[in-house]
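K.L.:
Pasting a predicted model and its sequence here:
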Amino acid sequence: MPITFRKSFRILPGVRINLNRRSWSVTFGSKNGPRYTRSSTGRDTYSADLPGPFGYRTTRRRRGGR
């Protein structure tokens, strides 16, 4: 079984820094509303919770990422 590492820090209300073994990211937005995440690996992710058990997420690759 591989060992994983993931840690998230809240730096301001609605702003989090997420760390894992290979990269880091910054997330803007609330837990239950729309969110935008920018990763050091070159990914931009927009996500939102929809009513009930549904959600929406789209990811785009930036140029100049790792």
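P.N.:
Okay, I see it.
K.L.:
Please make it C-alpha for all contacts and neighbour counts, starting now.
P.N.:
Will do.
K.L.:
Please look at A48 and G29 and confirm they touch.
P.N.:
No: counting by CA atoms under 8 Å, A48 does not reach G29; the two are 9.5 Å apart.
K.L.:
tell me, what's touching these two both at once?
P.N.:
R35 (CA atoms under 8 Å, 6 or more residues apart in numbering).
K.L.:
next up, a second structure to put side by side with the first:
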Amino acid sequence: MTSKGSLADMQKVGDFLTSHCASSFNWKNPWGETKMYRVKADSITPNFVTGQYVELSFTFEQAFAP
């Protein structure tokens, strides 16, 4: 997945992603199903398009326990 936005907003998203590499969270996927996921630890990749605009790429993996 990819999230794009201001540096300040993407810092918050990055913090969330990093904190959910080891703990799962509920997320509604594009098919409308709410399931538990974790962020694949080595998948978070920032791309600094400009000094104030960032694209974050990452991968969710389905989790079966908190």
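P.N.:
Yes, it's here. Keep in mind the model is a prediction, meaning the values are calculated, not measured.
K.L.:
Could I get the TM-score for this pair?
P.N.:
Comparison of the two superposed chains (TM-score structural alignment, normalised by the length of structure 1) gives a TM-score of 0.30, and 33 aligned residues with a CA RMSD of 3.3 Å.
K.L.:
Now do the helices in structure 2.
P.N.:
For structure 2, the helices defined by DSSP state H occupy 7-19.
K.L.:
All the strands of it, residue numbers only.
P.N.:
2-6, 25-28, 34-39, 45-48, 53-57, 60-62 (DSSP state E).
K.L.:
mind checking which helix or strand R57 of structure 1 is in?
P.N.:
Under the criterion DSSP states H and E, the helix or strand holding R57 of structure 1 is strand 55-61.
K.L.:
Flag every buried residue along that strand.
P.N.:
Within strand 55-61 of structure 1, no residue counts as buried by 16 or more other CA atoms under 10 Å.
K.L.:
helices or strands next to that strand in the packing?
P.N.:
For strand 55-61 of structure 1, the packing partners by 3 or more CA pairs under 8 Å, 6 or more residues apart in numbering; DSSP states H and E come out as strand 43-49.
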